[in-house]
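Enquirer: this one's structure only:
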């Protein structure tokens, strides 16, 4: 009997060896072993990001992350483009939208490497079980309902990165802020050549666009998302607002939500309507076909444009698609 007990104790100690205890009893995996692929003179690396309260903080990376939890489509796509699929142990996003299907279609090999933990949300207990060393997410995800506080993870040796252009972490987000996210991902994963090429394309396109639009009459624009209730308004404090401004437009309304009467009273030259999936697009199209909107100039001139939300909200590698969609809507004859 004693031999059996000793054997069981030895077996349990072997199982628990990879884990480091923390002061509240929660276990987070130790990731001290370093492979030749992740040891690089590029590290250690200090990145400026934000905590769960939206306060600026710095995070130090001793190497490229090996076990990643990631939130939302565009952040996941960024990692797939940078070749990090096999390091993703959890991805929290809707699997019913057109964006999810697009990722599977456009990145089949890299997407296949992602461990099958794709769902709408990941709670803290499940996140702990996934043994991450890096969590890339929106500020809204670092709440008690989901991952918990960023400080809780940092104390346990798990780096976190809050995407600043989501959830109004930044009061006035710009294209440059989105470029910083792209650059940070290139630095964190030591893929600067890829991200630098995209950043050059973004800045070159904006330079050409701004030069072309200079001196033209400013157009009024609304970027909205419609649903069963009020209309969500993307004002100039969002990245898409900066795109509109750089391309010669102006978003006159500043409220987060607007009603139908306010939309009709504003009567913008152009309306961009975002959607998440096929149902959302159909709903939005039918919404603006209603007779009550017939007086709108955008309706009369066929200047209502439907764009995937991933083009305009924390767009990351989709930012060029967003810029081009806004430009086409503002200047359809060019």
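Expert: Arrived safely, thanks for sending. Here the structure is a predicted model, which means the values were calculated and not measured.

Enquirer: C-alpha only now, for contacts and for neighbours.
Expert: OK.

Enquirer: Show me where the stretch 51-200 of the chain has its helices.
Expert: 73-81, 98-106, 108-112, 124-129, 150-154, 175-188, 192-213 (DSSP state H, counting those that start in this stretch).

Enquirer: Need the ones you listed in JSON lines (columns: distance to residue 10 and mean neighbour count).
Expert: Shown next, in JSON lines, are the helices of the stretch 51-200 of the chain (distance: least, C-alpha to C-alpha, whole Å; neighbours: other C-alpha atoms under 10 Å):
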{"stretch": "helix 73-81", "distance to residue 10": "39", "mean neighbour count": "22"}
{"stretch": "helix 98-106", "distance to residue 10": "44", "mean neighbour count": "15"}
{"stretch": "helix 108-112", "distance to residue 10": "37", "mean neighbour count": "16"}
{"stretch": "helix 124-129", "distance to residue 10": "22", "mean neighbour count": "15"}
{"stretch": "helix 150-154", "distance to residue 10": "30", "mean neighbour count": "17"}
{"stretch": "helix 175-188", "distance to residue 10": "39", "mean neighbour count": "20"}
{"stretch": "helix 192-213", "distance to residue 10": "46", "mean neighbour count": "15"}
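
Enquirer: Format the ones you listed as JSON lines; extra columns: distance to residue 311.
Expert: Output for the helices of the stretch 51-200 of the chain, formatted as JSON lines (distance: least, C-alpha to C-alpha, whole Å):
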{"stretch": "helix 73-81", "distance to residue 311": "9"}
{"stretch": "helix 98-106", "distance to residue 311": "11"}
{"stretch": "helix 108-112", "distance to residue 311": "20"}
{"stretch": "helix 124-129", "distance to residue 311": "28"}
{"stretch": "helix 150-154", "distance to residue 311": "27"}
{"stretch": "helix 175-188", "distance to residue 311": "12"}
{"stretch": "helix 192-213", "distance to residue 311": "14"}
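
Enquirer: between these, which gets nearest to residue 56?
Expert: helix 150-154 (12.0 Å; C-alpha to C-alpha).

Enquirer: For that closest one, what is the distance to the chain centroid?
Expert: 20 Å (C-alpha atoms, centre = their mean, to the nearest Å).

Enquirer: same deal with stretch 94-109?
Expert: 15 Å.

Enquirer: and for that stretch, what are the contacting residues?
Expert: Contacting residues not belonging to stretch 94-109 are listed as 72-73, 77, 80-81, 111, 118-120, 276-278, 310 [C-alpha atoms under 8 Å, 6 or more residues apart in numbering].

Enquirer: give me that answer again for 10 Å
Expert: Stretch 94-109 is contacted by residues 71-74, 76-77, 80-81, 83, 85, 93, 110-112, 118-121, 275-280, 308-310 when judged by C-alpha atoms under 10 Å, 6 or more residues apart in numbering.

Enquirer: ok, structure two:
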């Protein structure tokens, strides 16, 4: 009898507590802000294509109710309601979906949009992977927010295992000085803090513009010629090798041109902060290994 009364009293006490006292999810996002949810999110809006892909990989697909343009992987993401683009979010469309969580991209979304959503009382979690470790961490964080921890942990562990296998095979190979070219007009690359530079390091590469202060700096042709990379890897807009990669053939003295080390990787495989970045890493590692094989014997 006393045990039943004690159990009843405990149940009543817990029932009288605010939900946050028993069920809060507290997690720090990539902007250093604590995000608090009373329970796993049931209606999530993604404000970046890579966030959409991460949510699907973390097992949260049934919770995603809205995405931005170019959220095209996996195929099921294409069918979800659109709320504008990552740089031009339609706030009314977001609010109309009644989200209990918005996942944003620090480098891509406008602060004014995120501040407005926060002012409306919608929890906003900011994602910004800068290292390959952060991709696994993003999967775990999104899984926790959506209540899909087990699926997310499996995805994160598989990602880490594949990353480690590539690192063990390529990271200590002879260094290859390279340029990763995002675009041609303006001519853009990445610095050493960008996630793509972590992929370059994974493959034993050396980003010749790692020391620049901007995350995705604009540079000049003269700077490239002065740096004289052994390899140039371009992205572009889709699956096709960009025509502008051939511009480097105008400079015969450029080492990358002289050695025929002008390569291409589809941007969605290396410019999205998702598990597929290791598909891009695999290609880059193989390209750098091919460049090493072309070196004259010493």
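Expert: Received the coordinates, thanks. Quick caveat: nothing in here was measured; it's all calculated off a predicted structure.

Enquirer: what's the TM-score for these two chains?
Expert: Once superposed, the chains reach a TM-score of 0.76 (TM-score structural alignment, normalised by the length of structure 2), with 264 aligned residues with a C-alpha RMSD of 2.9 Å.

Enquirer: Of all the helices of the stretch 51-200 of structure 1, which one is nearest residue 46 of structure 1?
Expert: It's helix 175-188; of those, that one is closest to residue 46 of structure 1 (C-alpha to C-alpha) at 8.9 Å.

Enquirer: Which residue numbers in structure 2 does that closest one align to?
Expert: Under TM-score structural alignment, helix 175-188 of structure 1 corresponds to residues 132-145 of structure 2.

Enquirer: so how far does the matching stretch sit from its counterpart in structure 1?
Expert: Mean deviation of stretch 132-145 of structure 2 relative to structure 1 after superposition (mean C-alpha distance after the TM-score superposition for structure 1): 1.5 Å.

Enquirer: Distance from the chain centre to stretch 204-222 of structure 1, please.
Expert: Per C-alpha atoms, centre = their mean, the centroid offset for stretch 204-222 of structure 1 relative to its chain is 26 Å.

Enquirer: Pull up the distance across that stretch, start to finish.
Expert: One end of stretch 204-222 of structure 1 to the other measures 26 Å (C-alpha to C-alpha, to the nearest Å).

Enquirer: need the strands for the stretch 101-250 of structure 2, in chain order.
Expert: Per DSSP state E, counting those that start in this stretch, the stretch 101-250 of structure 2 has strands spanning 101-105, 124-127, 176-181, 183-184, 187-188, 205-207, 231-234. These are given in chain order.

Enquirer: Run through the neighbouring helices and strands of the helix or strand hosting residue 7 of structure 2.
Expert: Assigned by DSSP states H and E, residue 7 of structure 2 belongs to helix 2-16. Helix 2-16 of structure 2 sits against helix 19-23, with contacts defined as 3 or more C-alpha pairs under 10 Å, 6 or more residues apart in numbering; DSSP states H and E.

Enquirer: The helix it packs on: what's the following helix or strand?
Expert: Assignment by DSSP H and E places the next element after helix 19-23 of structure 2 at strand 25-28.

Enquirer: So which bit of structure 1 is that next one matched to?
Expert: Against structure 1, strand 25-28 of structure 2 falls on residues 45-48 (TM-score structural alignment).

Enquirer: Following superposition onto structure 2, what is the mean distance for that stretch?
Expert: Looks like 1.2 Å for stretch 45-48 of structure 1 (mean C-alpha distance after the TM-score superposition for structure 1).

Enquirer: starting at the chain centroid, how far to that stretch?
Expert: 19 Å.

Enquirer: Could you do stretch 119-128 of structure 1 as well?
Expert: 17 Å.

Enquirer: Name the residues that touch it?
Expert: For stretch 119-128 of structure 1, using C-alpha under 10 Å, 6+ apart, the contacting residues are 26-29, 69-72, 89-96, 130, 135, 141-149, 153.

Enquirer: and those, which are buried?
Expert: 27-29, 69-72, 89-94, 130, 135, 141-142, 146-149, 153 (16 or more other C-alpha atoms under 10 Å).

Enquirer: Distance check, residue 116 of structure 1 against residue 284 of structure 1.
Expert: 32 Å.

Enquirer: which one of these two has more residues nearby?
Expert: residue 284 (19 against 12; other C-alpha atoms under 10 Å).

Enquirer: Would you check that the more buried one makes contact with residue 271?
Expert: No. Assessed by C-alpha atoms under 10 Å, residue 284 of structure 1 is found out of contact with residue 271, at 11.6 Å.

Enquirer: Pull up the overlap in contacts between those two.
Expert: Common neighbours of residue 284 of structure 1 and residue 271 (C-alpha under 10 Å, 6+ apart) are 224, 306.

Enquirer: circling back to that earlier point, figure out how far the helix holding residue 7 of structure 2 is from the centre of its chain.
Expert: The answer for helix 2-16 of structure 2 is 47 Å, by C-alpha atoms, centre = their mean.

Enquirer: Buried residues of it, list them for me.
Expert: Buried residues in helix 2-16 of structure 2 (16+ other C-alpha under 10 Å): none.

Enquirer: and if you look at stretch 216-234 of structure 1?
Expert: Here stretch 216-234 of structure 1 shows 219, 220, 221, 222, 223, 224, 225, 226, 231, 232, 233, 234 as buried, counting by 16+ other C-alpha under 10 Å.

Enquirer: Put together a markdown table for these, with distance to residue 246 of structure 1 on each row.
Expert: Converted to a markdown table, the buried residues of stretch 216-234 of structure 1 look like this (distance: C-alpha to C-alpha, whole Å):
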| residue | distance to residue 246 of structure 1 |
| --- | --- |
| 219 | 12 |
| 220 | 13 |
| 221 | 13 |
| 222 | 15 |
| 223 | 15 |
| 224 | 18 |
| 225 | 21 |
| 226 | 25 |
| 231 | 24 |
| 232 | 22 |
| 233 | 18 |
| 234 | 15 |
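
Enquirer: Farthest-apart pair in those, please.
Expert: Going by C-alpha to C-alpha, the pair spanning these furthest: 219 and 226, at 21.7 Å.

Enquirer: so where in structure 2 does stretch 11-29 of structure 1 end up aligned?
Expert: Under TM-score structural alignment, there's no match for stretch 11-29 of structure 1.

Enquirer: got it, and stretch 234-241 of structure 1?
Expert: Counting by TM-score structural alignment, stretch 234-241 of structure 1 corresponds to residues 190-197.

Enquirer: Not counting its neighbours along the chain, what's nearest residue 19 of structure 2?
Expert: Excluding its sequence neighbours, the residue lying closest to residue 19 of structure 2 (C-alpha to C-alpha, 6 or more residues apart in numbering) is residue 38, at 6.4 Å.

Enquirer: Under the alignment, what does the one you found map to in structure 1?
Expert: Checking TM-score structural alignment: residue 38 of structure 2 goes with residue 62.

Enquirer: go on, residue 284 of structure 2?
Expert: Using TM-score structural alignment, residue 284 of structure 2 sits opposite residue 326 in structure 1.
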